[in-house]
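Colleague: The sequence and its predicted three-dimensional model are supplied below.
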Amino acid sequence: MKAWGGRFEKETAAVMDDFHSSIHFDCRLAEEDIRGSIAHARMLGDCGIIGVDEAGQLIRGLQTILERVRAGAVSWDPKAEDIHMNVEKLLVAEVGEVGKKLHTARSRNDQVALDTRLYLRREIYHLQGLIGELIEILLERAEAEQATILPGYTHLQRAQPVLLGHHLLAYFEMFRRDYQRLDDCLKRTVLSPLGCGALAGTGFPIDRDRVARELGLAGVTGNSLDGVSDRDFAAEFIFDASLVMMHLSRCCEELVLWSSMEFQFVEMDDAYSTGSSIMPQKKNPDVAELVRGKTGRVYGDLMAILTMMKGLPLAYNKDMQEDKEALFDAVDTVVGSLSIFNPMVKTLRFNRDRMLAATRDGFLNATDLADYLAAKGLPFREAHAVVGRLVQYGIKHGKRLEDLSLEEFKEASELIAADIYETLDMTRVVKVRNSAGGTAPEQVREQLERARAWFATLEAAKG
């Protein structure tokens, strides 16, 4: 008979057991479930709710089961429905009837909420470790590419030249925000709902704070109805994971483009590329494409949990069993993506000559010519029009701006003098963009210094 079967006259249908059971996916909460149960058992004994000797038996039995779980020596029973009832069944087999006292003063509702929070705390730390690893790679690569010039793009059209180090530091900013968002999510995750019971709390004289402290949590949830029915922390995490994937996908999109024959800005390492079964010449950026594709999967997980929660009245509803597969999938996808994205970025090769050559076509110094005229007193809108006509002239005659003669320049504006060629030099075009956060070498060095200092605080916090 089921643990809840006392009021039922017959067993559930086999198809119901299969549909209802969650052990095939929530078994990954086993360690969290056992650790939470150990803390709960110790509290029950210390508060005099069960005997101290009984609590000791429960704790020793749970520790034995935990060792078996870690050794992969446990077989989960679908008929026991979920990880909680499976652990209880194993405990009763291990210590006898006293095992049935473990569930005193708690419900599976507050138990699963605790397990999920403990699991997510562990995975946030893991994910932050991978993001930190990526940030370190980006900083190393940005430092090595402080002098590399390439076209910057808007609308995927060549716009103005930038330093590759500056470009890479833009991704540092994205992933730093991701790291910080996970820190913030952690604040709302590390609260213990244990003691909320099914929805209304419990009549036993429990000590919720004691359990929270033993589990390394920051405190307890403040309302029992909310404590068992809140999944904001899980939805928030999947949203944060979606942004991580979005940033990975944006970088992957650029790498797919940059590795094409049309760009030839990068070459992927052979270890992170594939070929074609029919075209011998192909080298495909499959890692970047797969990460880009998996981004939609995490977006789907976010939509799944938001949709599942949107119509639920207080407090716990069985719909909420569906939170875990979405959460687990998001965790697995973002962790898996970062685990292969990081070495791919570490090993890719930049084609510096090709990048620099690409800045010579497309009139990337046109804005500097307009700024030159504006600095001489011509209103910028008029300067913009003058340069636009010069660009059109260059297109018709197959000339870059820097290839025009001084006479051709003066036909457009008498304000243009011989110093215009220095102004149009691509290295100078980059150098003059010295506004805070700009692409000038001085600014990139400052950005790197600030980034290194921030990263050092992460490393110090680990130690």
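Modeller: Here it is on my side, so go on. Residues are numbered from 1 along each chain as shown.

Colleague: Every contact and neighbour count from this point should use C-alpha atoms.
Modeller: Fine.

Colleague: Quick check: residue 312 is in a helix.
Modeller: No - using DSSP: H, G, I helix; E, B strand; the rest coil, the secondary structure at residue 312 is coil, not a helix.

Colleague: which residues touch the closest residue to residue 365 other than its chain neighbours?
Modeller: Nearest residue to residue 365, sequence neighbours excluded (Cα to Cα, 6 or more residues apart in numbering): residue 424, at 5.8 Å. Applying Cα atoms under 8 Å, 6 or more residues apart in numbering to residue 424 gives the contacts 365, 368-369, 401-402.

Colleague: now, which of those lie within helices?
Modeller: Among these, the ones falling in helices (DSSP state H) are 368-369.

Colleague: quick one: which of the contacts of residue 424 is nearest residue 269?
Modeller: Residue 269 lies nearest to residue 365 out of the contacts of residue 424, by Cα to Cα, at 33.1 Å.

Colleague: also this one, for the comparison:
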Amino acid sequence: MAKMMWDGRFQKATAADVAKMNSSLGFDQRMYAADIAGSIAHATMLAAVGVLTDTERDAIVGGLRGIQADIESGTLAFDNGAEDIHMFVEEELTARIGEPGKKLHTARSRNDQVATDLRLWMRGELATLTAMIGELTTTVIAVAEAHTSTVMPGYTHLQRAQPITFGHHLMAYAHMFVRDLARLADAGARANVSPLGAAALATTTYPIDRAMSAELLGFDAVMGNSIDAVADRDYVVEVAAALSLFMMHLSRLSEEVILWSSAEFAFVEIDDAYATGSSIMPQKKNPDVAELTRGKTSRVFGHLLGLLTMMKNLPLAYNKDLQEDKEAIFDVVDTVRLVVPAFTGMIATLDVREERMREAAAGGFTNATNLADYLVTKGVPFREAHAHSGALVHYCIEHGTVLEDLPLEVFQAESDVIEDDVYGFLDIDACVARRNIPGGPAPAAVVADIAAVRSELATLRISAGAQ
């Protein structure tokens, strides 16, 4: 059993089962670059305030950079006997440079060290996720732009309701994704503060410069309370919550793609590269990307609940329970990073069946509201107009026809204010075009919406790049 750096007070070696349970190196090793960056900043600050000599600082910084280079080249393997990434790096550093390596932990605890590492790691991951979700949003907008005039039925209660366009429908998701990006940006801003210098919970007696450490690491500020600095995991929960909302939105679109690609809808066909087949049924083309996305959403939700449950009874300040935050948030991020590229490709390559969408929009009395609106233009109160329109729909159902094909005399038998101009209101394209108000489905309104969302998306991406 490897000697622990904290075991001076102990008379017995840690039991093997306890060491196995206690070790986090198997998953926190992915934070090695953040750990090394934090240690370089800490050593640089300690030298600036006179706690280390410049020679000691240079030896520590050089040793740490060598360790990072060797990890990344594959010449240095992680030692499974190490307790965590922090101890692995410090032990390796001391083995390489001797006494100066033992001084690195001055004025620092693993409590503020791990909090710093996790915030640094998360900052990098948020930049990657922002770029990926931004690319997905750009793809959705591009497909919407190609279908600003592609008429389809809009649904409520999964029943055909009113005619819209496919572009209008997709832009609803573009708005959701932009909100998701904004939430990630907000979470990232709150995460980008430095806990370094809080030490175990009560800072240190050394004359450290927390602001300098924060600046060296690119943090916007230092945390104002040392207890909060080591006990806080709000930023982990917040990112998990933001990504849960994003996955919920992605899951809703997944469900629609699954429906749309079924023979019963036949609105779209998924490209062969983004579907799979059956081991027994030769004709099958399964929407596995959408189904896996829908399934993995539950996985992300589970981690969010796990994080909240872990935190709810923890007294201040640090508790070992907090080690459980990493596997949860690592898997949340990994899951989203796995899903988004495949989903983006699936959306980009969808074969949209425009005629089938139009046929569905024309076949479900989606223009019935427009008939009621027409009657209102003739002075009929809306409630009466609604009743007249409903009665005419019933007539169509009984006679196997649609509103736009009814003879004028049938209309006039229901309401004598109806004239020849009613047919212009019932045309499916006209139904859509008349809804030319901000947020509406009219092609012109969707084009304006696309421009606005693209501008908002560009602003979010610029802000994320600045961070």
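Modeller: Good, I have the coordinates. The structure presented is a predicted model; accordingly, all values stated were derived computationally and were not measured.

Colleague: tm score of chain vs chain?
Modeller: The TM-score (TM-score structural alignment, normalised by the length of structure 1) is 0.98; 463 aligned residues with a Cα RMSD of 1.2 Å.

Colleague: Could you list which residues are in contact with the aligned partner of residue 81 of structure 2 in structure 1?
Modeller: Matched across to structure 1, residue 81 of structure 2 falls on residue 79, judged by TM-score structural alignment. Residue 79 of structure 1 makes contact with 17, 21, according to Cα under 8 Å, 6+ apart.

Colleague: now do 6 Å
Modeller: Shown in contact with residue 79 of structure 1 (Cα atoms under 6 Å, 6 or more residues apart in numbering): no residues.

Colleague: Could you check how far residue 34 of structure 1 is from residue 139 of structure 1?
Modeller: 40 Å (Cα to Cα, to the nearest Å).

Colleague: cool, and residue 365 of structure 1?
Modeller: 28 Å.

Colleague: How about residue 28 of structure 1?
Modeller: Distance from residue 28 of structure 1 to residue 139 of structure 1, by Cα to Cα: 35 Å.

Colleague: From one end of stretch 310-322 of structure 1 to the other, what's the distance?
Modeller: End residues of stretch 310-322 of structure 1 are separated by 13 Å (Cα to Cα).

Colleague: Kindly name the residues of structure 2 that line up with that stretch.
Modeller: The aligned range for stretch 310-322 of structure 1 is 312-324, by TM-score structural alignment.

Colleague: same thing with stretch 253-268 of structure 1?
Modeller: So stretch 253-268 of structure 1 sits over residues 255-270 in structure 2, by TM-score structural alignment.

Colleague: Show the end-to-end separation of that stretch, please.
Modeller: 13 Å.

Colleague: likewise stretch 260-267 of structure 1?
Modeller: 9 Å.

Colleague: Tell me how far it lies from the chain's centre.
Modeller: 27 Å (Cα atoms, centre = their mean, to the nearest Å).

Colleague: Now that stretch: buried residues?
Modeller: The neighbour-count check on stretch 260-267 of structure 1 (16 or more other Cα atoms under 10 Å) flags 264-267 as buried.

Colleague: Relative to residue 3 of structure 1, which of those residues is nearest.
Modeller: Of those, the one sitting nearest to residue 3 of structure 1 (Cα to Cα) turns out to be residue 267, at 59.7 Å.

Colleague: Do I have it right that that closest one meets residue 346?
Modeller: No - using Cα atoms under 6 Å, residue 267 of structure 1 is not in contact with residue 346, being 11.8 Å away.

Colleague: separation between the aligned residue in structure 1 for residue 220 of structure 2 and residue 210 of structure 1?
Modeller: The alignment partner of residue 220 of structure 2 in structure 1, by TM-score structural alignment, is residue 218. In this structure, residue 218 of structure 1 and residue 210 of structure 1 are 11 Å apart, going by Cα to Cα.

Colleague: Next: residue 354 of structure 1.
Modeller: 63 Å.

Colleague: and if you look at residue 400 of structure 1?
Modeller: 74 Å.

Colleague: Same question for residue 37 of structure 1.
Modeller: 13 Å.

Colleague: Residue 189 of structure 1 too?
Modeller: 17 Å.

Colleague: higher neighbour count, the two?
Modeller: residue 189 (26 against 18; other Cα atoms under 10 Å).

Colleague: Next, the contact list for the more buried one, please.
Modeller: 117, 233.

Colleague: repeat for residue 379 of structure 1
Modeller: Taking Cα under 6 Å, 6+ apart, one finds nothing in contact with residue 379 of structure 1.

Colleague: could you redo the last one with a cut-off of 10 Å?
Modeller: Residues counted as contacts of residue 379 of structure 1 (Cα atoms under 10 Å, 6 or more residues apart in numbering) are 370-371, 373.

Colleague: counterpart of it in structure 2?
Modeller: Under TM-score structural alignment, residue 379 of structure 1 pairs with residue 381 in structure 2.

Colleague: how near is the residue nearest the centre of structure 2 to residue 461 of structure 2?
Modeller: For structure 2, the residue nearest the mean C-alpha position is residue 243 (3.6 Å; Cα atoms, centre = their mean). Per Cα to Cα, residue 243 of structure 2 is found 17 Å from residue 461 of structure 2.

Colleague: what range in structure 1 matches the helix or strand containing residue 172 of structure 2?
Modeller: If you go by DSSP states H and E, residue 172 of structure 2 is part of helix 166-191. The alignment of helix 166-191 of structure 2 onto structure 1 (TM-score structural alignment) spans residues 164-189.

Colleague: mean shift of the matching stretch relative to structure 2?
Modeller: Overlaying structure 2 shows stretch 164-189 of structure 1 at a mean distance of 0.8 Å from the equivalent residues (mean Cα distance after the TM-score superposition for structure 1).

Colleague: Check which residues of that stretch are buried.
Modeller: Buried-residue list, stretch 164-189 of structure 1, by 16+ other Cα under 10 Å: 164-172, 174-176, 178-179, 181-182, 185-186, 189.

Colleague: now do stretch 90-109 of structure 2
Modeller: Buried residues in stretch 90-109 of structure 2 (16+ other Cα under 10 Å): 90-94, 96-97, 100-101, 103-104, 107-109.

Colleague: Also stretch 416-435 of structure 1?
Modeller: 416, 420-421, 423-424, 426-427, 429-431, 433.

Colleague: Pull up the aligned stretch in structure 2 for it.
Modeller: Stretch 416-435 of structure 1 covers residues 418-437 of structure 2 once aligned (TM-score structural alignment).
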